[in-house]
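Student: Build me a model from this:
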Amino acid sequence: MDSETNIAADYAAEYRALRPRLLSVAYSLLGSVEEAEDSVQEAWLRLDRAQRDPEQEEIRDVAAWLVTAVSRLALDTLRSARRRREEYVGEWLPEPLVQHGDPADRVTLDESMSMAMLVVLESLSPAERTAFVLHDVFGLSFAEVGKVVGRTPAACRQLAARARKHVTERAPRFDVDADEHRRIVDAFRAAVRGGDLDGLVAVLDPDVVMRSDGGGVVRSALRPIVGAHKVARFMLGIRSRYGAALELRPATVNGRPGLVGEMEGQTDSVIAFAVSGGRIVEIAGVRNPEKLKWAGGTAGDRHGDG
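Tutor: Below you'll find the model as predicted:
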């Protein structure tokens, strides 16, 4: 009995240590904090059941077992979510991860997992996305990826190659550091607050694309807005409508400088920016209240460790 207790304690300790990485894997696959949490929690429950089953062989590599289990669960969720997302009202954007200067944030994103990247990943098939994320982002071998997607290593290599080509063609290229990114976002914020149309246009790429997600629950643009002047007028229209009641506060959104919109002390929106060539090339504004649960804090606290 003591041996079983020790094994269970070892599994629990390793799970706790791996939890941030597991959440990052699941979130990168799903673009949803809540669904990522559910996948990680279910993987822990399965591990707990497995180690209690006398007919189950001892799991020697708990880390590999958990990453595979979480990835499989996330892939199943991603497949079932495709239809729901196709029927979504307006643009579907990932749930943003907002860090308010707290280094203990439970989800540690790979630097490539910006909102802009997650939007591009949505256009991949579930298998392509899984192969790309697990191999290119998290460094799993194609043999390990094959255990998740149920295909040969050679097939997974092809999946990742197709995904990589698609991502290379569509994902914005970041060529500014965090300080320059913040300076440009601050200039955007100042222009919006001051109603400065020319100043706003100056920080926007001529072909900037703005997407907003209200989920049919709150007001948002149902289609992408393209072009510096159109985006600038849209933002100033929002400022004119709400005035000083809407406060845009600096924040870190998916690892990059962004903004959090607050109305009467409540989070109203989260805005992420892709910056290239000294200007903003993409804007993602999330207003759906269901996707703002983590905007005021950190993910990872909803579930315990079993």
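Student: from here on, contacts and neighbour counts on C-alpha atoms
Tutor: OK.
Student: Help me confirm that residue 236 comes into contact with residue 199.
Tutor: No: contact criterion Cα atoms under 8 Å: residue 236 and residue 199 do not qualify, at 11.4 Å.
Student: which of these two has more neighbours?
Tutor: residue 236 (20 against 16; other Cα atoms under 10 Å).
Student: Could you tell me how many residues sit around residue 83?
Tutor: By other Cα under 10 Å, 10 other residues sit near residue 83.
Student: again but with residue 3, I slipped
Tutor: Residue neighbour count, defined by other Cα under 10 Å, stands at 8 for residue 3.
Student: Please report the distance of it from residue 52.
Tutor: Distance, residue 3 to residue 52, using Cα to Cα, to the nearest Å: 12 Å.
Student: And residue 121, by the same measure?
Tutor: From residue 121 across to residue 52, the span is 37 Å (Cα to Cα).
Student: Please enumerate the helices of the stretch 201-306 of the chain.
Tutor: Assigned helices in the stretch 201-306 of the chain, in chain order: 228-242 (criterion: DSSP state H, counting those that start in this stretch).
Student: now the strands for it?
Tutor: Under the criterion DSSP state E, counting those that start in this stretch, the stretch 201-306 of the chain carries strands at the ranges 204-213, 225-226, 246-253, 256-263, 266-276, 279-286.
Student: Residue 20: which of those is closest?
Tutor: Counting by Cα to Cα, residue 20 lies closest to strand 246-253 out of the strands of the stretch 201-306 of the chain; the figure is 17.1 Å.
Student: Buried residues in that closest one, which are they?
Tutor: 246-248, 250-253 (16 or more other Cα atoms under 10 Å).
Student: Same check on stretch 5-24?
Tutor: Counting neighbours by 16+ other Cα under 10 Å, one finds that the buried residues in stretch 5-24 are 7-8, 11-12, 15, 19-24.
Student: Stretch 74-83 too?
Tutor: Within stretch 74-83, the residues that qualify as buried by neighbour count (16+ other Cα under 10 Å) are 74-75, 77-78.
Student: List the ones among these that fall in helices.
Tutor: In helices, defined here by DSSP state H, the members of those are 74-75, 77-78.
Student: Could you export the residues you listed to CSV, including columns for distance to residue 257?
Tutor: Listed next are those as CSV, based on distance: Cα to Cα, whole Å:
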residue, distance to residue 257
74, 28
75, 29
77, 30
78, 28
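Student: here's the other one to compare against:
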Amino acid sequence: MALEGTGFTVGTAQFSGYVSIDLKEGVNARGVLMEIAAQTGCELYFDKYTVSLLTRRGQDRGVQFRLGKNLKGIVKDVNGQSGEVLTAYEIGVVELNTLPEFEGLEYFELGDTVDIIDEELGINEQQRIIEYSYSPKRRINSKVTIANYIEDIQDTIYRIQTTTVGKDKWRHGVKIGPDEGIVIERYDKMARSIWNADEFRMQKGNGSGSYTDSIYFDPINQEYEFTRVVRAGKFIGGEVQIGDNFSVDETGHMKAVGAEFSGEIRASTINGGDIHGSYIECASIMGSFIRTAPNGERIEL
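Tutor: Sure thing, here's the model as predicted:
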């Protein structure tokens, strides 16, 4: 349960269906509640230590914020970066309902729909209260933000915290830091990759946090190491060197201490001390001494 151990309890839940939510690493109870509200399209309502999930909090009580009545000051914020014009008004209001002679009149709560009227500025709009602050000692001069929608700064901070990777902090198996660069690790610690400007490693793990290189690239020294099997349709390069006993240079010249071939060998010239074979077929054989067999019946020329 998201509220377990927090001291909060569940109040009214006006959503009865099922939703799937993606919880980020390190998310707290507030983050879980906000994600549930976002996925259900509902709104959270806190009443002391009781949390309710409502389809819409607040109501239209017919309240007006009007210059010359209860409106003290107004600041208009317009945000058009998203392609949709988002408008908010930050206003100072006099809460008339706290005065004995106006008790019960012009009462409002967070989430209510209200009218804001300022004839001098040509403002006459109906929007919702999205932020409400007041003095707990005397609720008379309060501040209210009403908007068609502007993201609250706390929601912005939460979104940044839950969608970015902090330095040397793991998130979804990814860590970014100044020492190793980007580190990507499997959940079971059986594989890991390390990326930075000096090297690239893909490593095999033992499940306990110990790793050995399977692929290692060193771009500065132009060294690339692979363990076990490398499969490719084609290799293109200057030279091939395997140990000290086999090499092929860029002209195609091969050196080896031994070889086994099946099939056909073609060459313009074959030089060697001895040539052995059960069957040799050729147009011409030339030499200072030719013997058809090592011993027994043979022809010597």
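Student: Any idea what the TM-score is?
Tutor: In this superposition the chains share a TM-score of 0.20, using TM-score structural alignment, normalised by the length of the second structure; 105 aligned residues with a Cα RMSD of 6.7 Å.
Student: for the strands of the stretch 201-306 of the first structure, which one sits closest to residue 161 of the first structure?
Tutor: When these are compared by Cα to Cα, strand 266-276 sits nearest residue 161 of the first structure, at 24.0 Å.
Student: So which residues of the stretch 51-200 of the second structure form helices?
Tutor: 153-163.
Student: Can I get the strands of the stretch 201-306 of the first structure in CSV including distance to residue 129 of the first structure?
Tutor: Listed next are these as CSV, based on distance: least, Cα to Cα, whole Å:
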stretch, distance to residue 129 of the first structure
strand 204-213, 21
strand 225-226, 26
strand 246-253, 22
strand 256-263, 22
strand 266-276, 21
strand 279-286, 20
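Student: Residue 183 of the first structure is nearest to which of the ones you listed?
Tutor: When the strands of the stretch 201-306 of the first structure are compared by Cα to Cα, strand 256-263 sits nearest residue 183 of the first structure, at 9.1 Å.
Student: Could you name the helices and strands sitting against that closest one?
Tutor: helix 178-194, strand 246-253, strand 266-276 (3 or more Cα pairs under 8 Å, 6 or more residues apart in numbering; DSSP states H and E).
Student: among these, which is the most enclosed?
Tutor: Stretch with highest mean neighbour count among these: strand 266-276 (a mean of 23; mean count of other Cα atoms under 10 Å).
Student: Just want the angle from it to helix 178-194.
Tutor: Strand 266-276 of the first structure runs at 130 degrees relative to helix 178-194, counting by axes from the mean of the first three to the mean of the last three Cα atoms, to 10 degrees.
Student: and the residue nearest to residue 241 of the second structure when sequence neighbours are not counted, how many residues sit next to it?
Tutor: Spatial nearest neighbour of residue 241 of the second structure, chain neighbours left out: residue 247 (4.5 Å); criterion: Cα to Cα, 6 or more residues apart in numbering. Close neighbours of residue 247 of the second structure, defined as other Cα under 10 Å, add up to 16.
Student: Next up, the contacts around residue 247 of the second structure.
Tutor: Residue 247 of the second structure makes contacts with 239-241, 254-256, as judged by Cα atoms under 8 Å, 6 or more residues apart in numbering.
Student: Save these as a markdown table, and put in distance to residue 155 of the second structure too.
Tutor: A markdown table is the format used below for the contacts of residue 247 of the second structure (distance: Cα to Cα, whole Å):
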| residue | distance to residue 155 of the second structure |
| --- | --- |
| 239 | 59 |
| 240 | 59 |
| 241 | 60 |
| 254 | 68 |
| 255 | 69 |
| 256 | 69 |
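Student: Take those residues and keep only those in strands.
Tutor: Assigned to strands by DSSP state E, the following of the contacts of residue 247 of the second structure qualify: 240-241, 254-256.
Student: Identify, by residue count, the longest strand of the second structure.
Tutor: strand 123-133.
Student: Apart from its chain neighbours, what residue comes closest to residue 271 of the first structure?
Tutor: Spatially, and ignoring its direct neighbours in sequence, residue 271 of the first structure is nearest to residue 285 (4.4 Å; Cα to Cα, 6+ apart).
Student: and the one you found, how many neighbours?
Tutor: Number of residues near residue 285 of the first structure (other Cα under 10 Å) recorded here: 23.
Student: how close does it get to residue 21 of the first structure?
Tutor: From residue 285 of the first structure across to residue 21 of the first structure, the span is 26 Å (Cα to Cα).
Student: ok, back up a step: give me the helices and strands touching the longest strand of the second structure, please.
Tutor: For strand 123-133 of the second structure, the packing partners by 3+ Cα pairs under 8 Å, 6+ apart come out as strand 113-118, strand 141-147.
Student: Format those as JSON lines; extra columns: distance to residue 31 of the second structure and mean neighbour count.
Tutor: Shown next, in JSON lines, are these (distance: least, Cα to Cα, whole Å; neighbours: other Cα atoms under 10 Å):
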{"stretch": "strand 113-118", "distance to residue 31 of the second structure": "26", "mean neighbour count": "20"}
{"stretch": "strand 141-147", "distance to residue 31 of the second structure": "23", "mean neighbour count": "20"}
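Student: Since that was my last question, I'll sign off now.
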